[in-house]
Each structure stands twice: as C-alpha cells, then as structure tokens.
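1. Quick one, what's the 3D model for this:
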Amino acid sequence: MRVIAHRGASVAERENTLEAFRAAVRLNADGVELDVRRTANGVLAVHHDAHLPDGRAIVELQDDQLPGWVPTLAEVMDVCQVPEANREFLVNIEIKSNLGEPDYDEEYQVSTAVAGLILGWGFGEGDRRAIVSSFDMEAINRIRAVDAGIATAYLTFEVLAPDLLVSRVVSAGHTAIHPYVASTSQDLVDAAHEAGLEINVWTVNDPDQITQLAAMGVDAVITDVPDIARTTLASSPS
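-> Below is the predicted model:
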C-alpha cells in the first residue's frame, strides 16, 4: 500500500509548501497530494483555500503578488522529481472547482493547464508519477479530453451505493476513486478492484485505521503523517 503525503508532510511543515513536499520525500512517502488554483494571470498556484489568510482571493492576484510560501505547481513538480532508481514518486494534483468560490472555473481552464503541464513533464500514458483528482467530475473529464492517457481520480466524501459510484467512474474512463476514510468499505474496495480501479483513501492519520485499510486492500492512504503511516505499515502483519 502506498503512502501519499497530504498537502506534503503537513504536520512536519506548513501544508502545501515546498518545505512540506521536500519533507515528504525525506520521510520516504510514495508521493504527495496537493491543491491547485489559478491566479489572475493564469499561473497554477498550490494552495488549498480560495483565499489567503489575509482575505485576498488568489484568483485576483498576479503570481508575483503571492506570499513566498505559496509555490507554483511547476515548482512543486520540480521538487518531486525523485532521482533514486526504481522509485516512482506520485504527484496527486487536486483541481479545486467549487461553485460559490471566487475562482470557480466554469470553462475548466485549470484542467487544460494542468494537463499541459503534466504532458510537458513527459508523463505519458501508464506513467505512475501523476494523477489528477477533483470532486468536480467535469474537471477530470476535461483532463481526459486533452489526453486520455493521464491518470484521473474522482474524489468523493460520501459513498451511498458503491456499485453505482464505480459504474459512473468506469463509464467516464477514470483511473481511481479517492473516498473519504469514513466512507470506505470493503464493498467499495472490492467493487473498484473488480472494475480495475484504484482506491486511494483520504485523510488517514490514525495508525489503527491505516492498518485496517491495508487489510482491506486499498491501494494508498493519503495522510498528513507519512512517517507514522510508513512505520505503521512496516510493523503490521503482511
């Protein structure tokens, strides 16, 4: 089971910063998860909320007006190129596209830009170094419209009918489901795997939950504490 550092190693360092992503590499995570939003001049900025702590909306700022601790996606991708042989370090890019937020992207420009950046890095079909996720199905549909070889995942908070969810994701051609930990069941894992989908669960910090999910056969946990997750898995029965 892979360990994906949620917004980087976000307990060890400030979330969604280059320091957090470097820490994830250092703590032997298998990858990182991050959030992407657009600036006024179309740069992809890595930040969870639509607004900075001082209240300014990211979409209303030029990239050179962002605080120094807010990196661009290109900067993060550069940090996450892990040179060790035989180590595939995954970058899970979550596209923020929420109705009611100032940067709601009804034309899905961010999806197009993210796909272009991934292709520019040479992450082609079957490459396990990048996956794009969103709660907005159309955002990841647009990724596939640019290049169907890019891995895509549907984020979900509540799973009421595993078979229907799996069917919807498969019919759209996506690669994985990213369910909330409390909504993850053995039925969902089994249905997804039978359909050829991965299940990568968020946000999992409790060692007992990590152990339980490993026993269920999930493909990855997305966690704020990759060091704890790695230690837990190493000490769990295989």
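
2. Every contact and neighbour count from this point should use C-alpha atoms.
-> Fine.

3. ok, longest helix in this structure?
-> When the chain is parsed with DSSP state H, its longest helix is helix 109-120.

4. Going along the chain from that helix, find the next helix or strand for me.
-> On the C-terminal side of helix 109-120, the nearest following helix or strand under DSSP states H and E is strand 130-134.

5. and the direction of that next one versus that of helix 109-120, what angle?
-> Strand 130-134 runs at 170 degrees relative to helix 109-120, counting by axes from the mean of the first three to the mean of the last three C-alpha atoms, to 10 degrees.

6. Distance from stretch 179-193 to the middle of the chain?
-> Centre-to-centre, stretch 179-193 and its host chain are 17 Å apart (C-alpha atoms, centre = their mean, to the nearest Å).

7. Here is a second sequence; please produce its structure as well for comparison:
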Amino acid sequence: MTVTAHSGAYDTEDNTLFSVKEIVRHQKNIQIIELDLTFRPDGFPVMLHAENAKITEGESFEEALLYIAENSDLSINIDLKNFNPEFLPAVNELIKKYDMLGRVFFTGVSYDKADTVKSSCPDIRFYINHLTPLFTQKAINDFIEKIIEKQALGTNIHYGIASKKLSDSLHEKGLLLSVWTVNDKKTADKLKKICVDNITSRNPDIII
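-> You can find the predicted model right below:
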C-alpha cells in the first residue's frame, strides 16, 4: 500500500512550492505527492484547485515538477482540473523533459474525459474517478468494465464509498483502488483492512 500526501499536507498552503518542499522533506513516510493542475488562459500550467486560473493565479507546475524530480524519489499524482486538449499535451512534454514518465499519473479523470486524456497525454497512466456508491456486484462489475475499456490503472474514490467487495473485485482484474482524503487513524486502519492500494491524506504520518 502507498501513502499520498495531499496538496497542502503538513499544515501548509495547498498548491504552493513551499508546500511541495515541506512534503518532500517528509518523504520517508510517503511514496506519492498530489498536485492539482489547471491552466492560465495562455495555457501556462499552474497548481490550483480550480477548473481555470486567472492570468496571475497559481504557482508554476513546472517548478514543482523540477523540484520533486531533483530532490526526491516520490511519484506524483496530478489531479487534473482542466482537460483542454490544446493545453494538455504540454504537460506530457514537461513530464518527459524531466524524465518523470515512470513516476507520474493522473487522477480527477471521469469516464467521459478519459479519451481526451489518452489522446492528449498518451504516455501518462491515469485512474478513473467515481463519486457515487456501488451497492451491488453488478454495479461494481459494470464499473470495472468501464475502467478496463479506458485502460486505466484503477479507480480513485472518496474513502466513504470504498468497500471490501469493490477492492476484491478490482484486484481480481489486476486493477487498483485508491482512496481520498483520510485524515484520522481509525478510518485509515479500516481501509487497510479492506486492502486499498493507496490512501491520500493531509496527515500522512497517521497512516503508517
């Protein structure tokens, strides 16, 4: 199981280079760092939890990427907030530029955005997001078929809709179950028991 430091973990401001540096400083307890990604109107990629950034909003995604590449072994969960097919290919090229293809993946990708992501960033794997509970085995099986259809790594969901049945069904197909955002040890321990593959937290040290 991996642990992901949510953007703004360790009581830092979300989506800032300072936060990235602080998370890297704690990297012995985590394997993955999350960055939110969107674009300014001119296509400049920035870290921001919003679909669009104003011309002066957001800190440079490239600066964060470079810092992580040079100062850690962490993988990066890029939580996509904008799916503009004119802008996304530049992200693919940046990740190749810093030799990070094996350490980067996307989340925030709904089923209907998967094809855009695949065509714009063909070198980067991704998880399918899902927001509603899957109560029956049929619902789980139908969802898994969609994940396989889009050639995704698995699913990234709110921890409240994770279940042992979902976890087992995904694993039977070689798929992964990632959950967000868990900030207390009791919940983390419950999720470990159902064998989730990743837990995202603002307090990663509680997951150990």
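
8. ok, back up a step: what residues sit buried inside the longest helix of structure 1?
-> Neighbour-count burial for helix 109-120 of structure 1 flags 110-115, 117-119 (criterion: 16 or more other C-alpha atoms under 10 Å).

9. That one vs structure 2, mean deviation?
-> Taken over the aligned residues, the distance from helix 109-120 of structure 1 to structure 2 averages 2.5 Å (mean C-alpha distance after the TM-score superposition for structure 1).

10. got the contact list for that helix?
-> Residues outside helix 109-120 of structure 1 that contact it (C-alpha atoms under 8 Å, 6 or more residues apart in numbering) are 37-38, 44, 74, 95, 130, 139-140, 142-143, 146-147, 150.

11. Name the helix or strand for the residue nearest the centre of structure 1, please.
-> In structure 1, the centroid-proximal residue (C-alpha atoms, centre = their mean) is residue 92; its distance is 3.1 Å. Assessed by DSSP H and E, residue 92 of structure 1 sits inside strand 90-95.

12. quick one: that strand aligns where in structure 2?
-> Counting by TM-score structural alignment, strand 90-95 of structure 1 falls onto residues 75-80 of structure 2.

13. Which residue, other than its chain neighbours, is closest to the alignment partner in structure 2 of residue 21 of structure 1?
-> Under the alignment (TM-score structural alignment), residue 21 of structure 1 pairs with residue 20 of structure 2. Computed as C-alpha to C-alpha, 6 or more residues apart in numbering, the closest residue to residue 20 of structure 2 that is not its neighbour in sequence is residue 64, at 6.7 Å.

14. circling back: orientation of the strand holding residue 92 of structure 1 relative to helix 109-120 in degrees?
-> Using the same axes, to 10 degrees, one finds that strand 90-95 of structure 1 and helix 109-120 are set 160 degrees apart in direction.

15. Run the chain-centre distance for strand 90-95 of structure 1.
-> Relative to the centre of its chain, strand 90-95 of structure 1 is centred 3 Å away, using C-alpha atoms, centre = their mean.
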